[in-house]
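Student: Provided below are the primary sequence and the corresponding predicted coordinates.
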Amino acid sequence: MNKYKKLFEPIKIGKCEIKNRFALAPMGPLGLADSEGGFNQRGIDYYTERAKGGTGLIITGVTFVDNEVEEHGMPNCPCSTYNPVQFVRTGKELTERIHAYNAKVFLQMSGGFGRVTIPTNLGDFPPVAPSPIQHRWLDKTCREITIDEIKSIVKKFGDGAYNAKRAGFDGIEIHAVHEGYLIDQFAMSLFNHRTDEYGGSLDNRLRFAREIVEEIKDRCGEDYPVVLRYSPKSFIKDLRDGALPGEEFTEKGRDLEEGIKAAKLLVSYGYDSLDTDVGSYDSWWWSHPPMYQDKGLYRPYAKLMKETVDVPIMCAGRMDNPDMALDAIENGTCDIISLGRPLLADPDYVNKLRSNNLKSIRPCISCQEGCMGRIQHYSMLNCAVNPQACKEKDNALTPILKKKKVLIVGGGVAGCEAARVLTLRGHEAIIFEKNDRLGGNLIPGGVPDFKEDDIALANWFEHTLKELKVQVNLNAEVTKDQILKSDFDSVIIATGSTPKVFPLGDDAKVFTAADVLLGKKDCKDTTVIVGGGLVGCELALHLAKEGKNVTIVEALNKILALNGPLCSANSEMLEKLIPFNKIAVKTNSKVKAYKDGLLEMETENGIEKIKCDSVILSVGYKEENSLYKELEFEVPEIYLLGDARKVSNIMYGIWDAYEVANHI
């Protein structure tokens, strides 16, 4: 018997029945719209694939209702009022395909971003806000929105919802009294300094949200479900300054006391469900939790909402552990489990869980490189570990004309992904890995407890390749002569990279980050990490949590200056965690020598010395491509992948391998 059966019981939002307790959490559909505000083919395929994978409720990412008060630079996200005919036409194709899988679909509609507009996404247009307040990203003051403009946006919510209902959407989710978007800015006194009917009392500050749900119900009927994305707590210490987990601070956004009052009011206005999280753009790591946040971090706040109001409560936020999800439903924490990034990583998550095939679920690693980072910088939604996410047809597996035997040297993410894709297409892939397990840099990288999903990804590759019956040879190095004597049709070199090292003097106490992480070397109680990039900072955090006294020495003027996380939620949280965990940082400093327990370095103030038991070098990696160079002119069909081609990250290791392996 499947112990997760309770997760597959139906649930109603209003009168709309959802077949199970899983929803696709809304994520910005950047790249999934056409130039007229409809859904493009990528968007239709992407959402349909999650419905096909068993998810009971599909919630689209943000779509706009207004493109005049706050211009959004078409095409960016769908807009239900820009060209109603095109929106209904493409929306109808989307909803018909989703309904074929007995899934429901809600359109997430936004009143605008206000002070949190991301310039690279939305263009450098004058940002609006409830009052003349500081913009989140730009050093600009926002323009106060007028009452006529508010009324105009409210009416467009009605128009857009009417178009959505015509297109077959089963309900609406409002974006949002959460994360500090425009409607949320109205709801918080920190941002709302108005003296008219939209400012002052809590009821007035929620008037915008109230008028929206009333307008939609008036246009679409009382039974048409309207969900609200809602954050009962903001974690704002000050403008552009958020609080960390466990930090004592004075809440300047919405505190829980007001969050409870607001929830009761919002439900009384007519909202049929609260999709609960916490955070704001000023504390982005709460709204978009990196791996440094605990799994299921919203559960206490969802349970509080469940105890406060009598409507279904949704809960997202790293809820990919099925046991955690089951417990949340059984103990009354929430009614629906929302999965965002986990369904980017594996659209078949729900069906795999239903069929008790947990080991086949490809894990999300919370890196946010393919999703939030790319949304923030390039206006596109993808996934680091799933190259097909949002490119379902463009990256469909290519049929083969002739079966080939392909040798893969290296069992890191690039080699594993290449073997997976080649085998799925019908080729024969054989891996040779010099170490005793697959995974490459995932293995040392996954040692810190906050990086557990790196190990989960390595385990997934091992399980998947075993299921596919891929021949894997461990503890097996191959030479140029062995390869030339073999009968392979194609060769992939994915030999990874090696840490950069240099002598400092007492090199018996100078280690690499990987050796320390794997327990091959003991850094003792006091250590200095040379290099404040991502690896160095994560290692420092890991060692500090183990009680070590850690100092980071960085040659540049700040940590994470090079090759840091693409997503601000990840980088800003990690930057704050370093001092919060009492990790000392010396920037603009170059190490010179290590002798007699003293590390000598050249700083802006001259030569300084630090007393330490060990030194850990974390100054980057260099490509290990010597075997490729030996074979480059000897093997007709040869490819160089992963860090061996160019030292990068997990995402590009997987993506490049998929691209090449899909076209051999």
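Tutor: Received, thanks.
Student: going by C-alpha atoms from here, please, whenever you check contacts or count neighbours.
Tutor: Will do.
Student: residue 609 is in what secondary structure piece?
Tutor: Following DSSP states H and E, one finds residue 609 within strand 606-611.
Student: other SSEs contacting that strand?
Tutor: strand 598-603 (3 or more Cα pairs under 8 Å, 6 or more residues apart in numbering; DSSP states H and E).
Student: what residues does the strand it packs on touch?
Tutor: For strand 598-603, the surrounding residues in contact (Cα atoms under 8 Å, 6 or more residues apart in numbering) are 588-594, 607-612, 615.
Student: neighbour-wise, which one of those leads?
Tutor: Per-residue neighbour counts (other Cα atoms under 10 Å) across these peak at residue 615, which has 28 neighbours.
Student: before we go on, here's another structure to hold up against the first:
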Amino acid sequence: MNKFLELFEPVKIGKLRIKNKTSMAPMGPVGYADSFGGFNQRIQDYYVERAKNDVGLIITGICSVDMQGEGIPSIGLPCPTSNPLAFIHSTYQMNERIHAYDAKIFLQLTGGLGRSALPGFVSKTIAPSEQENRFDPKIVHREMTREEIMTLIKKFVMSAVIAKKSGFDGVEVHAVHEGYLLDQFAISLFNHRTDEFGGSLENRLRITTEIVKGIKKACGPDFPVSLRYSLKSCMKDLRQGGLPGEDYKEVGKDIDEGIEAAKILVDAGYDALNVDAGTYDSWYWNHPPMYFEDGMYREFGEILKKHVNVPIILAGRMDDPNMAIESLGKSCDIVSYGRPLLADPEFVSKIKYNKLDEIRPCLGCHEGCLGRISNAPVSCAVNPACGRESIYGLTPALQKKRVLVIGGGIAGMEVARISSLRGHTVILCEKTDKLGGNLIPGGVPHFKRYDRKLVEYYKHQLELLNVEIKYNTMITKENIDSYNANIIVTATGSTPKSISLEGTQKTITADQVLLGKANVGENVVIVGGGLVGCETGLWLAQQGKNVSIVEVLPEILGGHGTLPHMNEYMLIDLLKFHNVKIYKDACIVKTKDTSVEVKQNDKNFELLSDTVITSIGYKENDSLFMQLKDTEVPVFNIGDSSQVHNIMYSIWNAYELAKNI
């Protein structure tokens, strides 16, 4: 008997019955608007795909109530008020399909970004009061006029009316949450107004309470309105988040004020609170990277359940269904899944039918969802078909072939999986006794546990597909003909680059350390401040080691913007929190018995050291491909052996190749 059945019992928001206690968390549909501000076909199919896989309530990503207020580009977000009839036509047909699966759907409505707008995304910079932009202090947002505020309230109401006509079952107001515009009104740090929209807490919440009152008046008291709500800002200062477990003074909204605000908002008419914590200044709280423990919002949901009598919707790495069951009734009434449903649209169905080992895990990397949002719509690093379900799905191979995959890392396993799903006969040869490639050492730290789960997912999928796997098998130019392959794919990965340092200490690589192949002393110096070097340093510092990182470039982690912002900010904050010392524009001159000599700009100094670890990047293992590329059988090179990149591109490029074999 499935022990998670409680998750699939009905629940109500107001008078609306939802078939189970699961929801799809709202995630911004940037780039998914059609030319009229409606939902394009890709985003329609994206939501339907989740509805047909047992999600009870879908909450769409943000839709602007007024594109003109901030000058958001027309392709940026869907907008009900841009062309109401076109919006209704695009979404009504989507909602008909969603309702066929007995799922419900809320349209999430946003009032805008305010000071949290990414530079260049808006042409009009506004805020409750004059403020610096969160990302670029040189950009100043002017104070909104009272007339602009009243127009914004009217646009919310108008959007809700259009949503009801479009067949949505309710709306969600976005947001007294994450430091967006309405949250900036609510937080005294950002709101210095002297009119009825500033001053007291009631005044600072007035825009949000007037919105729900207007919606209820226009759409009827039984039309559900939920609120995306951050209980606590988790801010130490402007542009500075507070880490979990860190002792700091809250400069934004603290828990006590958050409780009082929640009471005011529920009394005004909100039927549910969709709860999290954080602002753009503490952005990693709203978009938790892998460095968080699972269920980081449960404490906030538990607090609110003691003070309000409406359902609490709760996300925040609730991937483990055991955690979800434990949280129901205590921390929440509905469990919300965001990125897990990007990674695997069948996530809820696999819980329902007890197929947990078939769930493709979210890594917390943000590479596919938010890391590329300036250039492309939301997708997922481990699910290349996310957001393009109908145009990028798999089709059976017209001609079945014999595919030889050389290398059992992520790219090789994805090629094997997709090729097998399409009907090809696949043989995967791995030179070691394990699958996983560089994710084996990369997945060692606790905060990379979902990397390990991804490897286990692939291993299980290949078992289910009966893919022939040959371990401890080295493929060479001389023995490859014996496999009689029609297609050869080399996925032979990469190896750490090495350097020699003058001096008495022997260097070891980060891979050797992570795999337990080298002893590590108490005073560790890491050469190279890229992602692997920094994560290895954090892992060792968490074990109590004295860690220093020496980086030759002006910035660690490849410079700002190389990683998704939330991952970058949290990793840097964690390194500081765990006292990892970072020396930029620096290099090691030589090693000594108990120290290393470092040159930084024009200064030389010594660091205590009994262990020197090198982490200066990886080199493609492409020699086998170069030997085979001119044979009579088509040969493709994929993954790190083609170009050292990240997990996303290993999977995406492998999927693209195998989809078309």
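Tutor: Perfect, I can see it now. Given the structure is predicted, the values throughout are model-derived calculations rather than measurements.
Student: what is the burial count for residue 355 of the first structure?
Tutor: Neighbours of residue 355 of the first structure using other Cα under 10 Å come to 10.
Student: contact partners for the aligned residue in the second structure for it?
Tutor: By TM-score structural alignment, residue 355 of the first structure lines up with residue 353 in the second structure. By Cα under 8 Å, 6+ apart, the residues touching residue 353 of the second structure are residue 2.
Student: check residue 18 of the first structure too.
Tutor: Shown in contact with residue 18 of the first structure (Cα under 8 Å, 6+ apart): 10-12, 56-57, 103-104.
Student: go through the residues you listed and say which is closest to residue 459 of the first structure.
Tutor: Nearest to residue 459 of the first structure among these: residue 56, at 27.6 Å, using Cα to Cα.
Student: from residue 162 of the first structure, how far off is the nearest residue to that closest one once chain neighbours are set aside?
Tutor: Take residue 56 of the first structure and drop its neighbours on the chain: the residue closest to it by Cα to Cα, 6 or more residues apart in numbering is residue 103, 4.8 Å away. Using Cα to Cα, to the nearest Å, residue 103 of the first structure is found at 21 Å from residue 162 of the first structure.
Student: these two: who's more crowded?
Tutor: Per other Cα under 10 Å, whichever of residue 103 of the first structure and residue 162 has more neighbours is residue 103, with 25 against 22.
Student: now which residue in the second structure aligns to the more buried one?
Tutor: Aligned counterpart of residue 103 of the first structure in the second structure: residue 103 (TM-score structural alignment).
Student: thought its match was touching residue 53?
Tutor: No - with contact defined as Cα atoms under 8 Å, residue 103 of the second structure does not reach residue 53; the gap is 9.6 Å.
Student: sorry, back to before: enumerate every residue touching the match of residue 103 of the first structure.
Tutor: 18-19, 51, 54-58.
Student: again with residue 327 of the second structure
Tutor: So residue 327 of the second structure contacts residue 298 (Cα under 8 Å, 6+ apart).
Student: isn't residue 391 of the first structure up against residue 40?
Tutor: No - counting by Cα under 8 Å, residue 391 of the first structure stays clear of residue 40, with 11.3 Å between them.
Student: okay, and the common contacts of the two?
Tutor: With Cα under 8 Å, 6+ apart as the test, residue 391 of the first structure and residue 40 reach no residue in common.
Student: now do the same for residue 626 of the second structure: its match in the first structure.
Tutor: Residue 626 of the second structure maps onto residue 629 in the first structure, by TM-score structural alignment.
Student: likewise for residue 651 of the second structure?
Tutor: By TM-score structural alignment, residue 651 of the second structure lines up with residue 654.
Student: any idea which helix or strand carries its match?
Tutor: Here residue 654 of the first structure is assigned to helix 650-661, by DSSP H and E.
Student: how distant is that helix from the center of its chain?
Tutor: 18 Å (Cα atoms, centre = their mean, to the nearest Å).
Student: that helix packs against which elements?
Tutor: Using 3+ Cα pairs under 8 Å, 6+ apart, helix 650-661 of the first structure sits against helix 413-425.
Student: now the helix it packs on: buried residues?
Tutor: Across helix 413-425 of the first structure, burial judged by 16 or more other Cα atoms under 10 Å covers 413-423, 425.
Student: in TSV, list those residues along with distance to residue 265 of the first structure.
Tutor: What follows is the buried residues of helix 413-425 of the first structure, written out as TSV (distance: Cα to Cα, whole Å):
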residue	distance to residue 265 of the first structure
413	50
414	52
415	54
416	52
417	50
418	53
419	55
420	52
421	52
422	55
423	56
425	55
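Student: between those residues, which is nearest residue 647 of the first structure?
Tutor: Closest to residue 647 of the first structure out of the buried residues of helix 413-425 of the first structure is residue 414 (11.7 Å), distances taken as Cα to Cα.
Student: the closest one matches what in the second structure?
Tutor: In the second structure, residue 414 of the first structure lands on residue 411 (TM-score structural alignment).
Student: pretty sure its match is touching residue 638, no?
Tutor: Yes - counting by Cα under 8 Å, residue 411 of the second structure touches residue 638, with 6.6 Å between them.
Student: what is in contact with those two at once?
Tutor: 491, 650, 653-654.
Student: what's the ChimeraX line that selects buried ones from the residues you listed?
Tutor: Buried subset of these, written as a ChimeraX selection, criterion 16+ other Cα under 10 Å:
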select :491,650,653,654
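Student: pick the one among the shared contacts of residue 411 and residue 638 of the second structure closest to residue 230 of the second structure.
Tutor: residue 650 (35.4 Å).
Student: residue ranges of the strands in the stretch 251-400 of the first structure, please?
Tutor: 273-276, 313-315, 336-339 (DSSP state E, counting those that start in this stretch).
Student: quick one: closest of these to residue 6 of the first structure.
Tutor: strand 336-339 (11.2 Å).
Student: returning to that earlier point: give the aligned range of the strand holding residue 609 of the first structure in the second structure.
Tutor: Using TM-score structural alignment, strand 606-611 of the first structure pairs with 603-608 in the second structure.
Student: so what's the residue nearest in space to the middle of the first structure closest to, chain neighbours aside?
Tutor: In the first structure, the residue lying closest to the centroid (Cα atoms, centre = their mean) is residue 368, at 3.4 Å. Ranked by Cα to Cα, 6+ apart and with sequence neighbours excluded, the top spatial neighbour of residue 368 of the first structure is residue 567, at 6.1 Å.
Student: how near is the one you found to residue 284 of the first structure?
Tutor: In terms of Cα to Cα, residue 567 of the first structure sits 10 Å off from residue 284 of the first structure.
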